[in-house]
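**Student:** What shape does this take:
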Amino acid sequence: MSNDNPYSQPQQPQPPFHQPPAKSGGMSTAAIVGIVLAVAFVVMLFCGGILVALLLPAVQSAREAARRMSCSNNMKQIGLALHNYHAAYNTLPPAYTVDANGRRLHSWRALILPFMEHQALYEQIDFSKPWDAPENLAVSQTVVYSYSCPSTTFDPTMTNYLAVVHPQGIMSGSTPTTFRQVTDGLANTVLVFEADSGNAVNWMSPDDSDLQAFLAAGSARDQGGHLGGSNVLMADGAVKFVSDSADQTVRTALVTKDGNEQVSSGL
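**Tutor:** Okay, the predicted model is just below:
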């Protein structure tokens, strides 16, 4: 029987029911990849830090070994210059030059400049006036790199390559010495050594070292230097690395040129 009720509403067709897709309980692939990359980055940073910490001492040691070798080469060049000076004048240079009143004027380092390939610099020096006179100021402020140990950190116009000025040493003062006077043997006698930084002087200065400073070498390394010892230039031109703990008697024997001491061991 038909529904003739005029008040009834026609039924609207219902849209089909769609259930929303179920949410995944895990993370997306992109999120997982991002986390993996972040973890890998952190691990790389951590491992890199460990690697740097392990390699740093080795790198520093290698750099110091290179500086020590460069220093040794500087001293060998100085030794060659001193030998060439002796060949030219039949004597080594004095530790310093003096004027008529005995006042110190210039260092042996200034005298050997022509043999260090610094003839032009040598010709600029007024040897009749002190090293620190106004006429010599420009030269004294010139850096001679062969007089500067690369392990030191002070002004490069300073040097700690010093002679041991001693009455029985090769460098005894204003009087020059010949190799024939070195009866202890050139290989057993010091020409130049690396002093502690506190004893450094301007390379033109006529001041050097004494026996006491040589005996105390290595006691202060506040401005650099070589770990455990220092380079020493022997009269035969060889460079030896002398330990800071070397016997004091041996050190004294190295300074004297005619003391007949035995210095074959104890360095």
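
**Student:** contacts and neighbour counts: CA atoms only from here.
**Tutor:** Will do.

**Student:** all helices in the stretch 151-267 of the chain, in order from the N-terminus.
**Tutor:** Assigned by DSSP state H, counting those that start in this stretch, the stretch 151-267 of the chain shows helices spanning 211-215, 248-255.

**Student:** Could you list every helix and strand in contact with the first one?
**Tutor:** Pointing back at helix 211-215 there. Helices and strands touching helix 211-215, by 3 or more CA pairs under 8 Å, 6 or more residues apart in numbering; DSSP states H and E, are helix 248-255.

**Student:** now the other sequence, so there's something to compare against:
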Amino acid sequence: MPAIRNTVITLGTILLIAFSSGCQKNQSTDPKTEQTSATEEKKATAASEEKPIDPKMVTKPGEPMTAERYQAVKARLKQIGLAMHNFADQNRTFLPSVEEHPEYYDENGRLKVSWRVHLLPFLEQKKLYGQFKLDEAWDSPHNALLAKNMPDAFRSPDTPAGSDKTRFRVFEGTREENQQKEKAPTTMFPLGTPLGFRDILDGTSNTVMAVEVGPDKAVEWTKPGGLNIAHPRAEFGDAARGIPVLIGDGSIICFKRDIDDVIWKALIGPDDETRIDWRDIEIKHSTLSAKQSQLLNQLKQIVVAFFNYHETFQRFPPAEKDLVDGKPNLSWRVHLLPFLDQKKLYDQFKLDEAWDSPHNKTLLDQMPDLFQFNPQVKPGATQVMTFSGENTPFPGGLGPRIRDITDGTSNTIFFVIAGPDKAVPWTKPEDLAFDPADPAQALGKLSSPAYVAVMMDGSIRSVPVNLPAKTLVKLIQPADGMIVDVELKPYRPQ
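**Tutor:** Below is the predicted model of the structure:
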């Protein structure tokens, strides 16, 4: 009997194993199970194939940030800054109007989805933007599914590719009584009625717009809200020694994180009547020589001046006020002067006279250094020029508006540095004549295999001299509906 009992137990065990194996086999043939397994396998494969993050791009709490990482973050903040400027230009405020879109806000005056979502159309992400339900909460069943599609503009260099969390954040504020007993905003993004450029009374160049915080302070990119203005330093979390900051005028600066909260609040507040000397709190990062940095800074200052002009007059120069009988007497370079801290020089021009009138000619030798890119070019002449003529952003008469650039601002050339033989008196309303058959010939004699072109989104690109004419035509024409089939590299001065 014992032997028989042992045999039965053994057979039962075998049957149990066989039955279990059969169940597993049947499950594996189930289509849903196969699909799930395949999906998990793909995820595992993708994770294993994901490129490791460059150690130079990783921040460590309290330690210096590498120059390479700062440049990468700077590029992201620049994208965000230009998108914010373009949003404000179109909507007159940095966030959607409460009056026009009350359904976008909750009972506390906070957006239901993040400001980042509302920037999508200005980051070449209009299709993704159209999928959001802006009158629903960020974590509603519908909107939650879209969080996986975070654009790279909101991704820090050391944020994993599959993450939906961003470290680029703004300070959320309120309105508090100022010295004049008036309710003044404590940040550029107070709850309730949103601000516009006109509300930044301290000046956009003196006010913080956005920052990059430490990885422990990252949030879902679609989630509304912001950092607490009460204790700014604590909000940076495990950030590096320097905090990359987007300033209201579009410039990027790295501030020491350990400066006093009082100073941080002064930098963040748009209407506190405080000016901060940045020299003692700024951290410099650069892999460029002083000469290279100077050249790029010149170009960036011109770009910022263009956008500030547009903010003021709702178009790039010339505006209606700058025309006489429908034509400009002076170059757009002259009309940018008030936005280049050259108001005193601008006021010396007689705007109703030609550039070469006896009076205006006396101002030729006062050309700002910003327009000088080659010491061999004769004094008073510049190589900074736009393409002009039919089917260009500057066809003559009134300057363009951002909304006129329907091909996309990142696909359209703003201005270039032409060859020294093409230099013109900086006050003369003359630029590069556009010839669709051979657009490059207008650039003159170029000594390098590539030239610098600033795009209408503010990015600075390197354009090969041998770029096919048909491709260059697409880059010059702002509204031809043609796809630009070339990726231009960022410009790096020699």
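
**Student:** deepest of the helices of the stretch 151-267 of structure 1, which one?
**Tutor:** Highest mean neighbour count of those: helix 248-255, a mean of 20 (counted as mean count of other CA atoms under 10 Å).

**Student:** That one: how far from the chain's middle?
**Tutor:** 26 Å (CA atoms, centre = their mean, to the nearest Å).

**Student:** swap in stretch 51-67 of structure 1?
**Tutor:** Averaged C-alpha coordinates place stretch 51-67 of structure 1 at 14 Å from its chain's average position (CA atoms, centre = their mean).

**Student:** First-to-last residue distance for stretch 249-267 of structure 1?
**Tutor:** End-to-end distance of stretch 249-267 of structure 1 (CA to CA, to the nearest Å): 10 Å.

**Student:** so what's the equivalent of Leu186 of structure 1 over in structure 2 closest to, chain neighbours aside?
**Tutor:** With TM-score structural alignment as the criterion, Leu186 of structure 1 lines up with Thr204 in structure 2. Excluding its sequence neighbours, the residue lying closest to Thr204 of structure 2 (CA to CA, 6 or more residues apart in numbering) is Gly248, at 4.3 Å.

**Student:** what residue of structure 1 matches up with that neighbour?
**Tutor:** Here Gly248 of structure 2 is matched to Ala235 in structure 1, going by TM-score structural alignment.

**Student:** show me what contacts its match?
**Tutor:** Counting by CA atoms under 8 Å, 6 or more residues apart in numbering, Ala235 of structure 1 makes contact with Gly79, Leu186, Ala187, Asn188, Thr189, Val190, Leu191.

**Student:** looking at it, the second one is touching Met234, isn't it?
**Tutor:** What it means is Leu186 of structure 1. Yes: with contact defined as CA atoms under 8 Å, Leu186 of structure 1 counts as touching Met234 (6.7 Å).

**Student:** what about the two, which has more around it?
**Tutor:** Between Leu186 of structure 1 and Met234, Met234 has the larger neighbour count (other CA atoms under 10 Å), namely 23 against 20.

**Student:** Tell me which residues touch the residue nearest to the more buried one when sequence neighbours are not counted, please.
**Tutor:** Spatial nearest neighbour of Met234 of structure 1, chain neighbours left out: Val190 (4.5 Å); criterion: CA to CA, 6+ apart. Going by CA under 8 Å, 6+ apart, Val190 of structure 1 touches Val164, Ile170, Val232, Leu233, Met234, Ala235, Leu254, Val255.

**Student:** Spatially, which two of those are the most separated?
**Tutor:** Ile170 and Val232 (13.9 Å; CA to CA).

**Student:** Show me where structure 1 has its strands.
**Tutor:** All strands of structure 1, identified by DSSP state E, fall at 96-98, 104-107, 158-159, 161-162, 190-194, 201-202, 229-234, 239-243.

**Student:** mean deviation of the longest one from structure 2?
**Tutor:** Read it as strand 229-234 of structure 1. Strand 229-234 of structure 1: mean distance to aligned residues in structure 2 after superposition is 0.8 Å, counting by mean CA distance after the TM-score superposition for structure 1.

**Student:** between that strand and strand 239-243, what angle do the directions make?
**Tutor:** Interaxial angle, strand 229-234 of structure 1 versus strand 239-243 (axes from the mean of the first three to the mean of the last three CA atoms, to 10 degrees): 140 degrees.

**Student:** Check the gap between Ser107 of structure 1 and Val42 of structure 1 for me.
**Tutor:** From Ser107 of structure 1 across to Val42 of structure 1, the span is 60 Å (CA to CA).

**Student:** Over to Leu233 of structure 1?
**Tutor:** Leu233 of structure 1 sits 52 Å away from Val42 of structure 1, going by CA to CA.

**Student:** neighbour count winner among the two?
**Tutor:** Neighbour count, other CA under 10 Å: between Leu233 of structure 1 and Val42, Leu233 has more, with 26 against 11.

**Student:** Can you find the partner of Asp196 of structure 1 in structure 2?
**Tutor:** Using TM-score structural alignment, Asp196 of structure 1 pairs with Gly214 in structure 2.
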